[in-house]
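S.K.: Give me a 3D structure for the following:
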Amino acid sequence: MATQVDNSASTGAGRVAPPSFWSGVWQNHAPGYLFLLPWLIGFLGLTIGPILTSFYLSFTHFDLLTAPRWAGLDNYMRMFTNDPKFVASMRVTFTFVIFSVPLKLAFALGVALLLNRGMRGLSIYRALFYLPSLLGASVAIAILWRQIFAGNGLVNQLLANFGIQGPSWISNPNTSLWTLIILAVWQFGSPMIIFLAGLRQIPQDMYEAASLDGASKWRQFWKITLPMLTPVVFFNAIIQTIEAFKSFTPSFIISGGTGGPINSTLFYTLYLYNEAFGFFRMGYASALAWVLLAIVAAFTAFSFLTSKFWVHYDD
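M.R.: Have a look, this model is predicted:
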């Protein structure tokens, strides 16, 4: 009996315990995690960390010089009830988005349709049309745009040849925002390239069948081209709307950082920048940033919810 117990004890002692689940995962994926470690450190330290810090600061009064003081919902209450500049910046930003995004997409689609005809030197035209998208957000282009639409700028010099006395487009509150909208539309290269790629994916036999049935070019566009391009339109609309809400450099350079005249070019991002780095109201600027995030998120969610009614995929 004692011998059996000793044998069983020795047999149990010789067994190797099976590895735990997490140790098995680590052994199988350790090299991958090590390669991901620099990105994870950057993501947690440079993205998630600042986001959580900003969310906390939005409930405080913080001026960069003293420690944050808890303020609860004061920043948000002031924003929605007692801040005329917030209302002005929202009005300017939504006007900019509502007009610039559809005009840019329409212009980009029109150019893409022209380039899709198989003209010679397509790669050269494509690069030339894409160039404004690379340069449009730069400080140099914003300075050039300010000179073009100044009182003695190129636009007024051209109008003077026809006997028309043009205003100072930048200094006039009725036209200053439209100069920025034109600048945004001029940067149509990025959606144009995407539209052109989408046009190349439409089967040509659909157009041939429509031509045999007597459909005009205009009817082919509305019944074939546009429905088949709706996924591309959906993608471009979301990307360009987010970029429009984030627009900052043109307004900052052309208005001199003031958003003038009479707050007519006071973009939301410019107002946020002035509150943060002009008046050092970091807590209030953080609250402004989170409201902008909520607006963009709401628009994106609405776009995805309504896409099932007008975006047509292969099925």
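
S.K.: Every contact and neighbour count from this point should use C-alpha atoms.
M.R.: Will do.

S.K.: element containing Q165, please.
M.R.: Using DSSP states H and E, Q165 sits within no helix or strand.

S.K.: need the contact list for it.
M.R.: N156, L159 (CA atoms under 8 Å, 6 or more residues apart in numbering).

S.K.: if you skip the residues just before and after it, what's nearest to L288?
M.R.: L272 (6.3 Å; CA to CA, 6 or more residues apart in numbering).

S.K.: let's see this one next to it:
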Amino acid sequence: MPRSDSCASRRSGVHREERPARDARSEGGTVSTTTAKPRMTKLQRREAIAGYLFISPWIVGFLVFTLGAMVYSLVISFSHYQLATDTARPAGFSNYQALVEDPKVMTALANTLYYAVLAVPLEVLLALGLALLLNSQRRGAGLFRTIFYLPKMTPVVATASVFLLLLNGSQGAINRGLAAIGIDGPQWLLDPAWIKPSIVLMTLWGVAGTMVIFLAALQNVPTDLYEAASLDGAGAFRRFWNVTLPMISPAIFFNVLVLTIAAFQIFDQAFLLFHRDTVQGSSDASLFYAIYLFQQAFRQFNFGFAAAMAWLLFLIILVISLIQMRVGNRFVYYESEEAR
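M.R.: Modelled structure (predicted):
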């Protein structure tokens, strides 16, 4: 009995001693589980410093040449800034008001939108078709992939010179080929209705970059999905529609987004074909937004108006990209989300 009493008293004493601690925890509401972060070791600090030093050229370049330039352009968009006289006078919103009143701005926007609607789907379809053709492990597949990628490596100036010869209305190779099958070719570089399609043809010449992205996506599609679809009796089209397209939908969405942004900034092809001093063409039909911005900035030296044009283009691309992301995410299949 004495032993049991002493054991009971010790147990009750333990409980009495533990109860205040439990009550204290319960009174506090929640128990703090935060712990002090371990301090970085000397080696970790040295590695962190080395990492920041390695990326410091990019950081400085971004702050000075990208972010700094954007902030500066936003400031001068609210001023009358002439490079020739090196003077800047506050202008308020007059530059943005001039954008609405200038008919050439609307013409350039309409041309750019027309080009984007025409070029982006054609680039996606052509790149996807080439990727499907090259998605083979047969002998010589690597050689053909290299050959199809070579046009992407051609400088834009050289490409424009070639297309000036190809698209010549009377002596061009394209019109000669059409004449051989009894078709009268158009005046690609003179007819306003064919100027933008001619620029699209030149753009399609460099579609290999998009093709490579599609090719990488196609090679990541699991083969067992095709085998399962074949066992279920799916034909080639059904396998493409129900297996290939859903699995490469992230690549399709990415390419559409990037190509749309690039289409609204079209400059090189139109400038080299139609807006050099030695080239005569229909200026209104080939006047894209970036071309008119360039003319205002570096020919008229109206940098305030050009900066306002640049920010209007930035807002347009931002809105279109947000709409594409909102709509596209409903149709894009991500394996990581399926796993979660």
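
S.K.: TM-score of the superposition?
M.R.: Aligned and superposed, the two chains score 0.86 in TM-score terms (TM-score structural alignment, normalised by the length of the first structure); 290 aligned residues with a CA RMSD of 2.1 Å.

S.K.: What residue in the first structure is paired with L218 of the second structure?
M.R.: When the first structure is aligned by TM-score structural alignment, L218 of the second structure is paired with L199.

S.K.: How much space separates that match from M77 of the first structure?
M.R.: 48 Å (CA to CA, to the nearest Å).

S.K.: Looking at those two now, which is surrounded by more residues?
M.R.: L199 (21 against 11; other CA atoms under 10 Å).

S.K.: What are the buried residues along stretch 252-267 of the first structure?
M.R.: 252-255, 257-261, 263-267 (16 or more other CA atoms under 10 Å).

S.K.: From one end of it to the other, what's the distance?
M.R.: 9 Å.

S.K.: Would you map the strands across the first structure?
M.R.: Applying DSSP state E to the first structure gives strands spanning 60-61, 69-70.

S.K.: Select, out of those, the one closest to L229 of the first structure.
M.R.: Proximity to L229 of the first structure (CA to CA) singles out strand 60-61 among those, at 46.6 Å.

S.K.: what distance separates the closest one from the middle of the whole chain?
M.R.: 28 Å (CA atoms, centre = their mean, to the nearest Å).

S.K.: quick check: it aligns to which part of the second structure?
M.R.: Using TM-score structural alignment, strand 60-61 of the first structure pairs with 79-80 in the second structure.

S.K.: distance from that stretch to the first structure after superposition?
M.R.: Here stretch 79-80 of the second structure, set against the first structure after superposition, deviates by a mean of 1.0 Å using mean CA distance after the TM-score superposition for the first structure.

S.K.: Give the aligned equivalent of S136 of the second structure in the first structure.
M.R.: With TM-score structural alignment as the criterion, S136 of the second structure matches R117.

S.K.: neighbours of its match, just the number please.
M.R.: 9.

S.K.: so which of the strands of the first structure gets nearest F94 of the first structure?
M.R.: Counting by CA to CA, F94 of the first structure lies closest to strand 60-61 out of the strands of the first structure; the figure is 27.6 Å.

S.K.: That closest one packs against which elements?
M.R.: Helices and strands touching strand 60-61 of the first structure, by 3 or more CA pairs under 8 Å, 6 or more residues apart in numbering; DSSP states H and E, are strand 69-70, helix 282-306.

S.K.: Out of the ones you listed, which one sits most buried?
M.R.: Stretch with highest mean neighbour count among these: helix 282-306 (a mean of 17; mean count of other CA atoms under 10 Å).

S.K.: and it, how far from the second structure on average?
M.R.: Mean for helix 282-306 of the first structure is 1.1 Å (mean CA distance after the TM-score superposition for the first structure).

S.K.: tell me, that helix lands on which residues of the second structure?
M.R.: Under TM-score structural alignment, the match for helix 282-306 of the first structure is residues 303-327.

S.K.: same thing with stretch 235-249 of the first structure?
M.R.: Going by TM-score structural alignment: stretch 235-249 of the first structure matches residues 254-268.

S.K.: Dump the helices and strands packed on strand 60-61 of the first structure to TSV, plus distance to L134 of the first structure.
M.R.: Shown next, in TSV, are these (distance: least, CA to CA, whole Å):
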stretch	distance to L134 of the first structure
strand 69-70	42
helix 282-306	23
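
S.K.: Quick one: closest of these to V25 of the first structure.
M.R.: helix 282-306 (35.5 Å).

S.K.: and that closest one, how far out from the chain's middle?
M.R.: 12 Å.

S.K.: Kindly report the same for stretch 198-211 of the first structure.
M.R.: 31 Å.

S.K.: out of everything not next to it in sequence, what's closest to the residue mapped onto I195 of the second structure from the first structure?
M.R.: In the first structure, the residue paired with I195 of the second structure is S176, using TM-score structural alignment. In space, and not counting its chain neighbours, S176 of the first structure is closest to I170: 4.6 Å by CA to CA, 6+ apart.
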